[in-house]
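# no letters, just coordinates:
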């Protein structure tokens, strides 16, 4: 098979959550364990960091991978979903997995696929683990796909477990309360392995404390160790003043990942670095400064308040649940623009009304959809949005919506694309960039 034929096979042969939703989820680790046993348990051949959370886990994963790589460690990075290219999910030192490796691995495990009938995600996890073993990485940063306790990645015993935060998302799979969702995320906490938690709520903190105590795992809350004393945005970069609470030492970091919500993610990353340093990982303050300033450049993280065009400003953000959209709205309040244009598409299994209730009524809306079965039709989204006095037109795809917004927007306007990772993934950035 060619690379494209292999990708088509993986996308169509295997149940894929991004396309069909909950039906693709296997609520146990049996398949992943069976796949990895057939591959001689590749995850046992490298050290790892495990990251869960409702929001922020992608940003923290990329920050930590950039820091470790800058410190001289050969670093694997596994994240999901991808925006444009399947290979974005599996990287070593910022370089995507080779197309030929994807082809060869898939061909090799085809008999296992026929026998076990795994999901797309289960095969992807096994592929990542095998690749990291073959590449002889020093450490791999592994992002949880969904939840934690029953996620396919949760067969590793990491150097450090990280939980960024807990919010309302995937309630049909993780539970209908914050405590239940926290319980699932806390499932990555391992026996005597340190855990860093970025944010807590009154409902979630006791869940983490109980699980960590039961596992004899040292528990660290990043907000107890660091605080943000100031922030500003300069040329689409976030400058953050941070103080270490214990020593009162002040630091200033420039992040190439803009967005005010990164002020929370940086504290989680810094607490995680402290734990790694205490375990003997040689990471200097200079490594941290350099990596955070070039994290996107190093690892290619996209879709986090990503500016893809100027005059008018066009921004993409993958925020798609209640907490994620709250952060987008907070960022809008700190942004300067004349008029606001919001291009939005969502998937059916989200808390759509809770998201729509947060959005500003003064914006002009362009309702659209991603081309996946889970996508909510644009006419349905329009009808549900009108209840919240959000008005605009419908478009069959995101790029026609962007083209129309660019036609009507003035040079000092802001165009925001949001609502779904898959919608952002379909944006033709090159076409926008080539517009005069």
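Done, it's in. Nothing here was measured: the structure is a model prediction, and the numbers come from that model.
# C-alpha only now, for contacts and for neighbours.
OK.
# measure the closest residue in space to residue 27 that isn't next to it in sequence to residue 185 for me?
Excluding its sequence neighbours, the residue lying closest to residue 27 (Cα to Cα, 6 or more residues apart in numbering) is residue 150, at 6.0 Å. Distance check for residue 150 against residue 185: by Cα to Cα, to the nearest Å, it reads 9 Å.
# and the two? Which one has more around it.
Between residue 150 and residue 185, residue 185 has the larger neighbour count (other Cα atoms under 10 Å), namely 29 against 22.
# show me the contacts for the more buried one.
Counting by Cα atoms under 8 Å, 6 or more residues apart in numbering, residue 185 touches 52, 53, 147, 148, 149, 163.
# if we can go back for a sec, my guess is the residue nearest to residue 27 is in a helix, correct?
No - going by DSSP: H, G, I helix; E, B strand; the rest coil, the assignment for residue 150 is coil, not a helix.
# separation between it and residue 28?
Taking Cα to Cα as the criterion, residue 150 is separated from residue 28 by 5 Å.
# which residue ranges of the stretch 51-200 of the chain form helices?
For the stretch 51-200 of the chain, the helices defined by DSSP state H, counting those that start in this stretch cover 57-70, 99-116, 120-134, 171-174, 178-185.
# just name the most buried of those.
Ranked by mean neighbour count under mean count of other Cα atoms under 10 Å, the helices of the stretch 51-200 of the chain are led by helix 57-70, which reaches a mean of 26.
# then this one, side by side with the first:
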């Protein structure tokens, strides 16, 4: 949009795509951390109670990595326990409606349009970013549903994220790694302080990071939150074909191994122990087994080849992925399809994985912050590697060539591993589905 140009809001009968295009051009910047503007609009939405919540109980989840899987564990366990659950996550992979689900189901485009219309009417002349507008719309949608529990995933950071306008009954910080340094700081202490900013006085703050920065405890003490720390107040151990949870109030033995990271399963159970809701051991067991996420260690088949998708885009996540690859796929050959954003430390990511990848298929992302394949290829860790590197104008082209080469392999077909960004995984996921 040109500077100074005004745009007209779509109407209540407009298409969802029209509203999303409107949101993309509404604010001067994509990211504008702070709660003042969001809080003003949120209060206008519920003038009788500025503390109106999207559900009877709210769990807010922050962290560098592990948010999505923790949210999935919480959702499936609570639903199996018989509760009505709403979930807000971001970003989406294929369909915007993925961001808000009620008991596992997406809402209609018209329901989202109704929510956007309500937010537009309430905001007046207050400018909101795409994420802030969508977050308020998610709260509005949940308020219509008479939910027992709302699970809210923080978008970026915690303290100044739009989600934090709602007071959680339980705050969760999954892990602390180095990411988004231009907004959160360049060290774990600073980032930990931002993440822990979702804590509230008298409420539980669950920390799933086994080596948390000191700032987590400092914030909990400053706020008056009840810190419950992995390794101290709760923990887990893996056994032969199962795992055990040592809890805050109870222990659970011989639990089924889940598809998603075990550390986040333990964190989710600790969060549930801190809610005044009855959750049976059977609900925990069944919820653990059902929890899964599109784009997180997602295994698919395409063109006669095995494909693994994961949205990992920082060194901390890549380190975990390497452990999973070595455990699940052992000596199987692996080729990587990668597309990343400019603000990600791609060399640090590649450095974690380069010893395990035989060939790299790098694709350019056309999004505003997308990086060029040729730039990714210049990463020192790839330059030092003996692996073959190919560059493509699009991640879809990179993926198709990887599939062709894998299918033509004379020996065992390599695993085609797609990662690096939500955009990358979303595009490839959609290509496979279509």
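Looks like it arrived, so ask away. Quick caveat: nothing in here was measured; it's all calculated off a predicted structure.
# that older thread, and of the helices of the stretch 51-200 of the first structure, who's closest to residue 347 of the first structure?
Each of the helices of the stretch 51-200 of the first structure was scored for nearness to residue 347 of the first structure using Cα to Cα, and the closest is helix 171-174 (13.6 Å).
# so where in the second structure does the closest one end up aligned?
Helix 171-174 of the first structure corresponds to residues 181-184 in the second structure, going by TM-score structural alignment.
# average offset between that stretch and the first structure?
After superposition onto the first structure, stretch 181-184 of the second structure sits on average 0.6 Å from its aligned residues (mean Cα distance after the TM-score superposition for the first structure).
# need the contact partners of that stretch.
Taking Cα under 8 Å, 6+ apart as the criterion, the residues outside stretch 181-184 of the second structure that touch it are 157, 187, 190, 191, 194.
# and the angle from the helix or strand harbouring residue 252 of the first structure to helix 57-70?
Counting by DSSP states H and E, the element that carries residue 252 of the first structure is strand 250-255. Our comparison of strand 250-255 of the first structure with helix 57-70, counting by axes from the mean of the first three to the mean of the last three Cα atoms, to 10 degrees, yields an angle of 100 degrees.
# how far does strand 250-255 of the first structure sit from its chain's centre?
Distance of strand 250-255 of the first structure from the chain centroid (Cα atoms, centre = their mean, to the nearest Å) equals 22 Å.
# residues making contact with it?
The set of residues external to strand 250-255 of the first structure that reach it, using Cα under 8 Å, 6+ apart, is 237-244, 289, 292-295.
# any idea which of these is closest to residue 105 of the first structure?
Where the contacts of strand 250-255 of the first structure are concerned, and distances follow Cα to Cα, residue 105 of the first structure has its nearest neighbour in residue 295, at 28.9 Å.
# which position in the second structure aligns with that closest one?
Under the alignment by TM-score structural alignment, residue 295 of the first structure pairs with residue 291 in the second structure.
# map residue 129 of the first structure onto the second structure.
Across the two structures, residue 129 of the first structure finds its equivalent in residue 139 of the second structure, going by TM-score structural alignment.
# what sits against residue 197 of the first structure?
Counting by Cα under 8 Å, 6+ apart, the residues that residue 197 of the first structure touches are 162, 163, 164, 165, 219, 220, 221, 222, 268.
# most centrally placed residue in the second structure?
Computing the C-alpha centroid of the second structure and ranking residues by Cα atoms, centre = their mean puts residue 68 first, at 4.1 Å.
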